[in-house]
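Colleague: Could you look at this predicted model? Sequence included:
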Amino acid sequence: MADFHEFYPLRAHNTFGFDSHARLAAHIRSESDLVSALSDPRAAGLPVVVLGGGSNVVLTGDLDASVLLMEIPGYEVGHDAANWLVTVGAGENWHATVGRTIADGMPGLENLALIPGTVGAAPIQNIGAYGVELRERFHSLRALDRQTGQFVTLDLDTCAFGYRDSLFKRDGRDRYIITAVTLRLPKVWQPVLNYGELARELESIPAPDAAQIRAAVIAIRSRKLPDPAQIGNAGSFFKNPVVEAARRDALSAQYPALVSYPQPDGRYKLAAGWLIDQCGFKGLDDGPVGVYGKQALVLVHHGGGTGAALLGLANRIADTVEARFGVRIEPEPVIL
């Protein structure tokens, strides 16, 4: 039987640091632990919540659920003709994995350095930063299909990745529990330096290698984003909204400084941080919660607050942005 703990404290399992307890919680360190926890009669009838690093969730209260703390380890290297294929356990730390693959001579993840969370959570969000998304470095994943009770392998097309989106946030939500991810890292590596901020950071280095790009990404992120160990946060709280070209053009005519990025489908991604900043929220303190002074996209918890209070602030920000710009911004984290 699974090693379940009752009324288990989750403060250390969410990077906002909100006090919350799980009715039941179990540490999942193998696929057999996962099968055992799901079949345990003590958890019968309870919803299942999987938590990795807790860097993409807002806990708004205690969870009347069976919480599975994903800690499956693993790191195996294979290859095909063109790529290194690195299979990593879902419980491994993402940032540490980026560093390890580069140290092992398999670059490709450097733009995704310092993103908090576990490897198993990365496909759910299709994490992305500085010109690279996970789907560009993804081969397949292994997961338990709760509908059939079988372990399955899902390829790139099946995962249906989109901007901060995937199968696991839509039709596959609550169906699949990811236990391992296989990354596809090209043997012939090309740096991705088309993101302006990253290019400027590296302009003094004529031909940066992967380690130098990783270091530059860490430097940028460290300047912009607070360390969750010091200030509770979940990184960028809002998604950048994507709008039709006509809508972007109308906004740009009204607001010439509007920050936007063209998308392959002809639409434009707007910088949510810029929209929020224009509404005067950057640096706002709202009691124990607030908006980070260096980056308007980041909501913070100074201690003693609740997820409900943070969600109230988030809704206020979204309402204000929509009233001014006619564009609705949506949160990235999962609200529990």
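Modeller: Cool, the structure landed.
Colleague: C-alpha only now, for contacts and for neighbours.
Modeller: OK.
Colleague: what are the ranges of the helices in the chain?
Modeller: 31-39, 94-103, 122-125, 156-159, 196-201, 210-224, 245-254, 272-278, 307-325 (DSSP state H).
Colleague: thinking Ala90 is in contact with Pro123, fair?
Modeller: No. Contact criterion C-alpha atoms under 8 Å: Ala90 and Pro123 do not qualify, at 10.2 Å.
Colleague: more neighbours, these two?
Modeller: Ala90 (29 against 26; other C-alpha atoms under 10 Å).
Colleague: ok, now which ones touch the nearest residue to that one once chain neighbours are set aside?
Modeller: The spatially closest residue to Ala90, leaving aside those adjacent along the chain, is Gly120, at 3.8 Å (C-alpha to C-alpha, 6 or more residues apart in numbering). Gly120 makes contacts with Gly52, Gly89, Ala90, Gly91, Glu92, Ile178, Thr179, Ala180, Val181, as judged by C-alpha atoms under 8 Å, 6 or more residues apart in numbering.
Colleague: The structure to be compared is supplied as follows:
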Amino acid sequence: MQALNTFGLPAVAEYYTEIHAADQLKQLEQWLKHHPMPLLLLGGGSNLVLADRVPGLVARIMIRGWQLSDLPGDHVRLRVGAGENWHATVERSIRQGLYGLENLALIPGTVGAAPVQNIGAYGVELKDRISAVEVFDRHEHRQRDLTPEACRFGYRDSLFKSSEPERYVITAVEFCLARQFTAEVSYAGLRDGLGDGPVTSERVFDTVCRIRRTKLPDPLDIGNAGSFFKNPVVSVEKYEQLKHRFQNLVAYADTGGYKLAAGWLIDQCGLKGFALDRAGVFAQQALVLVNLGAAHREDIEHLSMHVQKVVQERFGVILEPEPRFYP
């Protein structure tokens, strides 16, 4: 599975299969009934830190599909199969004059993996663009459509990640997009990157891609899982304490407190470019951990724990990893 995870970690699955149609999931459940074992659902492998040996069955979701239907006004409903590439989906939607996903360009992974993490970037979260998530319910053995409310979306979180991580298999995602473009440029870095001139969907898309490429390494060149740590949210009191000690603290108002920039915290600890064993902190972006070559699961673990320890000692803030460590 080394080629199936963006960290490029060596991993061997005990059993492996591919799911190309939602109907296969009933067969999968029948097989598991007679061969009880752990099940790992795999998308693009962009949010995983795998052990050398992966017990049980790995089922790679490769369901394709692209369906459009009109909604009242200038909106459309777009249903996309879970196995479609996320960035390619964003690019295709813009080409067809469907707007709303521009800010989420170049995020690695598949469409089906996107709701699990509630991906977000440059002022947009996926939950704001989803109208339904089509799933196979492993408890009830049937297909269901879940509303955004039922998905319990939170910051880099969802029902599929925290509440009931083993219950649902995402088979398709339904988006509500617009035929009239409305720019979302509240994120300062995106506004600065756009500069002067008319703000079009194509320019937002190109600018997001350009910014991401300057900050994040291509997994094909150097193994990584994108942003490795969540931006921690602290109380107003904790924020004020930190602001008093660190005048240039990077933070944003959030519900009930402030969201701190995890990359800034790591950078202030002098860890940008730091290496430990066969893993390191990316020299251009402290929020990204990278495979320096022949790294294994334990190398990523050791580096992650070291970064958490150093940041907690200096700022009194606990960083939480975004990727899933499996098993």
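Modeller: Noted; the coordinates are in hand. Just so it is clear, the model here is predicted, and its values are computed rather than measured.
Colleague: related to what we said a few turns ago, strands - which of the contacts of Gly120 of the first structure land there?
Modeller: Among the contacts of Gly120 of the first structure, the members found in strands (DSSP state E) are Gly89, Ile178, Thr179, Ala180, Val181.
Colleague: Which of the residues you listed sits closest to Asn83 of the first structure?
Modeller: Minimum distance to Asn83 of the first structure across those is 15.0 Å, recorded for Val181 (C-alpha to C-alpha).
Colleague: That closest one is in contact with Gly91, isn't it?
Modeller: No. With contact defined as C-alpha under 8 Å, Val181 of the first structure does not reach Gly91; the gap is 10.2 Å.
Colleague: shared neighbours, those two?
Modeller: In contact with both Val181 of the first structure and Gly91: Val119, Gly120, using C-alpha under 8 Å, 6+ apart.
Colleague: Map Ala25 of the first structure across to the second structure for me.
Modeller: Alignment note (TM-score structural alignment): Ala25 of the first structure maps to Tyr16 of the second structure.
Colleague: so its match makes contact with Pro55?
Modeller: No. Contact criterion C-alpha under 8 Å: Tyr16 of the second structure and Pro55 do not qualify, at 10.3 Å.
Colleague: ok so, going back, include distance to Ala44 of the first structure and neighbour count when you put the ones in strands among the contacts of Gly120 of the first structure into a markdown table, please.
Modeller: Output for those, formatted as a markdown table (distance: C-alpha to C-alpha, whole Å; neighbours: other C-alpha atoms under 10 Å):
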| residue | distance to Ala44 of the first structure | neighbour count |
| --- | --- | --- |
| Gly89 | 27 | 25 |
| Ile178 | 21 | 28 |
| Thr179 | 22 | 27 |
| Ala180 | 25 | 24 |
| Val181 | 28 | 27 |
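Colleague: returning to what we had before: what do we get in the second structure for the residue nearest to Ala90 of the first structure?
Modeller: Checking TM-score structural alignment: Gly120 of the first structure goes with Gly112.
Colleague: Distance check, that match against Gln96 of the second structure.
Modeller: 21 Å (C-alpha to C-alpha, to the nearest Å).
Colleague: for Gln180 of the second structure, same thing?
Modeller: Going from Gln180 of the second structure to Gln96 of the second structure by C-alpha to C-alpha gives 12 Å.
Colleague: Who has more neighbours out of these two?
Modeller: Gln180 (13 against 9).
Colleague: okay, now Pro262 of the first structure: neighbour count?
Modeller: 14.
Colleague: Just tell me what it corresponds to in the second structure.
Modeller: So Pro262 of the first structure corresponds to Ala253, using TM-score structural alignment.
Colleague: swap in Leu51 of the first structure?
Modeller: Counting by TM-score structural alignment, the partner of Leu51 of the first structure is Leu42.
Colleague: Having no further points to raise, I will conclude here.
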